[in-house]
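Undergrad: fold the following, please.
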Amino acid sequence: MSQSRLRRAVVALTALPLLALGAGQAVAAPTPAPIPAASQVTAIEDEVARTLAASLADPALRERLRSATAAAPAGAELAPLAAGLSGPAARGLADATTRADLGIAAAKGLGADLGPLLRVQLADPSMRAALDAGAAPLVATAGTDEHARSVRAYDTAGRVRGLDAATLPTRPVYLVDIDTAKALTAGIAVLQRELGTRGIAPAAQAPTTAQAAGWWGTKITSIEVNDDEEPWFKGAAEMFSLVSGFGLDGKVRVDSVAMPYLQYDHTVYYPNQILVNWSNYKYNLADVVLMEDDGDTNYLALAQAVAAVLLTIADQGAYIPLVNAVLAALPSNWWTDDPDYVESWYTLARTSTGRLNGARANGWMTVEPYWVSAL
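TA: Okay, here's the model as predicted:
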């Protein structure tokens, strides 16, 4: 979806009178114009791709990478590739990977102790035969801009090679990418912790007598996202939902729900996943915003931005849709060619059942009430 179309969709959705916010002000920065997380992550990945390409002039490293990606076609960790090897190429790759893992964790608002985040994979399985036959590979990044017309790749001499984004290359290409499943798990924990600190996602309380026997939930039985077909250089998406409503204390509540299985568009998934725990909500209605992490999501900034807006909304004794508020809180750089906002559903009720189309007509899910019994 183009930027203009996406913005028009947001304007149509945003109707609540909200206080002005500056999402960019939520993250402390040493300069008035901090570099967006997307730019930081892209620059780090690009530097690692260039370093990895140059290191593949070392036959031992090239063979180790070929074997590692064959054993793990979905992506092999980049950090162990240089382990145990000597020489400047191995040392340079090890140093660059260590710095990159720390830099990406910081850009995404994650802890420095998260461990290796970068991985590498072959862009397409059809390239394996040429690689095994000895063809010299290129190295690129699984970029965040799915509408790019060209992809920058590097050869073993460090030279830039432009690749057509719309056509699968005949030459083998390795893609440097983030382990988004690992980052998503850590990011959800950051989201929930930061929202809880600001009173947006209160800690679980002791169950009442009525809740002791169990609670009602809404279960997703199937879900699909419709989007433009992703180009060859894009990795699988990692998605999560922000479920919002009013908690039992009358304050706005947001629960983040990881949905790591929801990776590709035009694919129906059958997760049987609990989306809403209704015992945590005051009203029989809640809203859902579906997000995706293509590698550039800063979870700390997201939590701070969402909290800044939702804390201005008070319970007026009736259900108030909160999708608009969540959308208004998103940092402005998320409304670019790579939409971190995917879909939204208004007024999900405890009794909702069957197929629910999203407000953007970009996805649907089927749900059903589900009783969770106490043990």
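Undergrad: rest of the way, CA atoms for contacts and neighbours
TA: Fine.
Undergrad: and the nearest residue to Leu191 once chain neighbours are set aside, how close does it get to Ile188?
TA: In space, and not counting its chain neighbours, Leu191 is closest to Ala303: 5.4 Å by Cα to Cα, 6 or more residues apart in numbering. Distance of Ala303 to Ile188, given as Cα to Cα, to the nearest Å: 10 Å.
Undergrad: same question for Arg198.
TA: 15 Å.
Undergrad: who's more crowded, these two?
TA: Taking neighbours as other Cα atoms under 10 Å, Arg198 and Ile188 compare with Ile188 leading, 22 against 14.
Undergrad: let's see this one next, to set against the first:
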Amino acid sequence: MKKLIFTPITVFALLVFLASCSQEENDIQVVPETKKEELKSEALVKDFIEIYKKESNRSIILNSLKGQDLPVALDAVMPEFEKNSAGTEALAGLKEYQKEIRSTQVAGEALQASEIWMLNKDKDFAYDEVLFAKAPETKDEEDMETVTVYNIKGEAVELNANERPDLPIIMIEDNGYEALKLRASAMNEMLAESNLNTVGSNLALRTASEDKKPIEVTRLTSINLKDDKEPWFLGSAEIYAVVSGTRNEKNEPQVQVIAMTYLDKSGITYRPNQIMVYWEDYSLQAVNIQLFEQDSRTSYKGLVTNISGEVTKLTSDLAKMPELTALGTIASAIISAMPDKWFTNDDDEVDYFYALKKQDYKDFGGAAGNATATFELDVIEHN
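TA: Prediction:
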């Protein structure tokens, strides 16, 4: 067997080789996650621009966006894109994006839903004056100074994040109106699993027994917000309510999440006639209604886990409290569960209505002075 002989020259050559390998490794640039997201967003927007350039697609997009106040689900217009742009790279890119978004709905972690909306859609503009952007969802809105949008040529344009532009801009968003509907439903399912949401169970029992007693509810018949807490580049606000109270003599908590998808702009009085409370679900004839805006691009599961943890750990104490004290304690626990800083944005506190009784309230101001609402007691008779 031959012995390996290391001369000074071979040792030097080996050291040079190892050093060059080390240098090559050091030259490899790791792309930060935020940069990866920016590159993905840019590619998505440019694919959408190519789709938009085709007149038949453009007509569908603009007519859909101008025809309603709410965002348009991308799923609603994709069939037309597939007919008009079959076989194109742009369509393939858009379909891959849709596939990725749908995977979040199966996995149940982020629960995203893609939609498009348009800033300044009521203004007169030529089709090639429209700008395009992906709603920035991995950055803290308070720290943003500029927003990158793209013109019809695919060229980047920087806009002031703090000043609403007077330009038509089509935005693509994953965490808006459509996502809120999915998340509200999922959050209530999780609250039910934690035994914090039994909403509707009493009514179901009564229906099964053919009890024809009228159903007492409280409706939200009008509401106006001074500030919807949403910057221009994230579009309309996505407001949800957390309704809470006690459901039995032990003061066991009842918590329900209600999506208020119509409540998307400040300074406008909305008249939803939305049922907020089924009084059969509560033992005390008073509830809390706390309004928040879905600003966080984060885990709704984490929020429910926080709420469940904060409220559940009070269960033994709640049983010893007077009912009204327990009601206030539950509301405080829900506030404590809200994130200080998750991912990028917080779920903004919009306003609170504490200890609302089973009665009418006309033009009633919330505790924070941001919301003015009218609540009306209603009785629903059986057929």
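Undergrad: TM-score for this pair?
TA: Once the chains are laid over each other, their TM-score by TM-score structural alignment, normalised by the length of structure 1 reads 0.74; 327 aligned residues with a Cα RMSD of 3.5 Å.
Undergrad: centre of the chain versus stretch 288-297 of structure 1, how much separation?
TA: Relative to its parent chain, stretch 288-297 of structure 1 has a centroid offset of 4 Å by Cα atoms, centre = their mean, to the nearest Å.
Undergrad: what does it rub up against?
TA: Residues outside stretch 288-297 of structure 1 that contact it (Cα atoms under 8 Å, 6 or more residues apart in numbering): 37-38, 41-42, 107-108, 144, 177-178, 180, 184, 235-244, 323, 326, 339-346, 348.
Undergrad: what about 7 Å?
TA: Contacting residues not belonging to stretch 288-297 of structure 1 are listed as 37-38, 41, 108, 144, 178, 180, 237-244, 323, 340-346 [Cα atoms under 7 Å, 6 or more residues apart in numbering].
Undergrad: what's the span of it from first residue to last?
TA: 18 Å.
Undergrad: can you check stretch 44-61 of structure 2 too?
TA: The straight-line separation of the ends of stretch 44-61 of structure 2 (Cα to Cα) is 16 Å.
Undergrad: how about stretch 105-115 of structure 2?
TA: Start-to-end, stretch 105-115 of structure 2 (Cα to Cα) is 14 Å.
Undergrad: can you give me the buried ones in it?
TA: Buried residues in stretch 105-115 of structure 2, defined by neighbour count with 16 or more other Cα atoms under 10 Å: 105, 108, 110-115.
Undergrad: roughly how far apart are the most centrally placed residue in structure 1 and Arg64 of structure 1?
TA: The centroid of structure 1 falls nearest to Asp293 when counting by Cα atoms, centre = their mean (1.2 Å). Shown here: Asp293 of structure 1 relative to Arg64 of structure 1, a distance of 29 Å by Cα to Cα.
Undergrad: again, but for Leu138 of structure 1
TA: For Leu138 of structure 1, the distance to Arg64 of structure 1 (Cα to Cα) stands at 15 Å.
Undergrad: over to the residue mapped onto Val276 of structure 1 from structure 2. Which of the three states is it?
TA: Here Val276 of structure 1 is matched to Val277 in structure 2, going by TM-score structural alignment. With DSSP: H, G, I helix; E, B strand; the rest coil as the basis, Val277 of structure 2 sits in strand.
Undergrad: counterpart of Gly363 of structure 1 in structure 2?
TA: By TM-score structural alignment, Gly363 of structure 1 lines up with Ala371 in structure 2.
Undergrad: the helix or strand hosting Asn26 of structure 2 maps to which residues in structure 1?
TA: Assigned by DSSP states H and E, Asn26 of structure 2 falls within helix 8-27. Counting by TM-score structural alignment, helix 8-27 of structure 2 falls onto no part of structure 1.
Undergrad: just checking, what packs against that helix?
TA: Applying 3 or more Cα pairs under 7 Å, 6 or more residues apart in numbering; DSSP states H and E, one finds that helix 8-27 of structure 2 makes contact with no other helix or strand.
Undergrad: before we move on, the earlier item: okay, now the match of Val276 of structure 1: neighbour count?
TA: Using other Cα under 10 Å, Val277 of structure 2 is surrounded by 23 other residues.
Undergrad: now stretch 275-294 of structure 1: buried residues?
TA: In terms of neighbour count (16+ other Cα under 10 Å), stretch 275-294 of structure 1 has its buried residues at 275-283, 285-294.
Undergrad: ugh, wrong one, stretch 134-144 of structure 2
TA: So, applying 16+ other Cα under 10 Å, buried residues of stretch 134-144 of structure 2: 134-138, 140-141.
Undergrad: widest-spaced pair of these?
TA: Lys134 and Asp140 (15.0 Å; Cα to Cα).
Undergrad: re earlier: closest to Ala19 of structure 2 out of the buried residues of stretch 105-115 of structure 2?
TA: Taking Cα to Cα as the measure, Ala110 is the one of the buried residues of stretch 105-115 of structure 2 closest to Ala19 of structure 2, at 44.2 Å.
Undergrad: assess the claim that that closest one and Thr104 are in contact.
TA: Yes: in this structure, Ala110 of structure 2 is within contact of Thr104 by Cα atoms under 7 Å, at 5.7 Å.
Undergrad: picking that back up, so can I have a markdown table of the buried residues of stretch 134-144 of structure 2 showing secondary structure and distance to Thr315 of structure 2?
TA: Output for those, formatted as a markdown table (DSSP: H, G, I helix; E, B strand; the rest coil; distance: Cα to Cα, whole Å):
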| residue | secondary structure | distance to Thr315 of structure 2 |
| --- | --- | --- |
| Lys134 | strand | 44 |
| Ala135 | coil | 41 |
| Pro136 | coil | 40 |
| Glu137 | coil | 36 |
| Thr138 | coil | 36 |
| Asp140 | coil | 35 |
| Glu141 | helix | 37 |
